[in-house]
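this is the structure alone, sequence omitted:
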């Protein structure tokens, strides 16, 4: 089922969002100072292509630098991307068929708001559930 949802998502939202994030990643990688933001954009672009079956988790080794970077990201890009995902999610949720895709946009909001110090993992991976211990 997640493959079918990913294919439909790819057609209606995924390709356009992934292209946008990839272009932003290339622009960020032009300057040396913004390379971490570019890498985050590429990570979000891959997640925007196939959001079903994946989830975002907080990295345990993220330090103060990623916190400072997230504040900078939030001011310049994060709030606008999150508002865009929110509006697209509401628009998709207006129709019954679009509800899973609206929820996927809502799922993209936290990583687009503060991408540094986060990791995208498959939902069936043990690291997808941070409180779970083996």
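Great, that's in hand. Everything numeric in this text was worked out from a predicted model, so none of it was measured.

from here on, contacts and neighbour counts on C-alpha atoms
Fine.

hang on, residue 67 packs against residue 116?
Yes - judged on Cα atoms under 8 Å, residue 67 makes contact with residue 116 at a distance of 7.4 Å.

more neighbours: which of these two?
Taking neighbours as other Cα atoms under 10 Å, residue 67 and residue 116 compare with residue 116 leading, 25 against 15.

what kind of secondary structure is the more buried one in?
When classified by DSSP: H, G, I helix; E, B strand; the rest coil, residue 116 comes out as coil.

take the one below as the second:
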């Protein structure tokens, strides 16, 4: 079932969201000082490409650095990535089949805004 959901997700919105995250990652890598943001963007981008079967949890060792980094991330790229999830969710919610995928997009908005201090793990 996860394979079917991931393939449908990939076709409907996952690929475009992945491209947005990778664009943000490349920009962050070019700016050198923001390489940790680029790593976080690439990690979340791979998650947005194939999300079913994985979940996001808080990293217990995250501290003040992650909190400060998240504030900078929201200013630099987080708001427009979250906007991409919201726009995709609105487009998917038009059809009955797309409603679960719209909900999955909305569940990804918090991690698009605040990716530092999060970890992607397999669901059991």
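That came in fine, so what should we check first? Values in this document were obtained by computation on a predicted structure and should not be read as measured data.

care to give me the TM-score?
Remark: TM-score between the superposed chains equals 0.92 [TM-score structural alignment, normalised by the length of the second structure]; 124 aligned residues with a Cα RMSD of 1.3 Å.

what segments of the second structure are helices?
2-9, 15-30, 35-49, 64-73, 79-92, 99-107, 109-113 (DSSP state H).

reformat those helices as a markdown table; add distance to residue 58 of the second structure.
Below are the helices of the second structure laid out as a markdown table (distance: least, Cα to Cα, whole Å):
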| stretch | distance to residue 58 of the second structure |
| --- | --- |
| helix 2-9 | 23 |
| helix 15-30 | 20 |
| helix 35-49 | 14 |
| helix 64-73 | 11 |
| helix 79-92 | 18 |
| helix 99-107 | 15 |
| helix 109-113 | 10 |
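
now, of those, which is deepest in the fold?
Highest mean neighbour count of the helices of the second structure: helix 35-49, a mean of 21 (counted as mean count of other Cα atoms under 10 Å).

how far away from the center of its chain is it?
7 Å (Cα atoms, centre = their mean, to the nearest Å).

mean per-residue distance, that helix to the first structure?
When the first structure is overlaid, helix 35-49 of the second structure sits 0.6 Å from its aligned residues on average, using mean Cα distance after the TM-score superposition for the first structure.

now do that helix: which elements does it pack against?
Packing partners of helix 35-49 of the second structure (3 or more Cα pairs under 8 Å, 6 or more residues apart in numbering; DSSP states H and E): helix 15-30.
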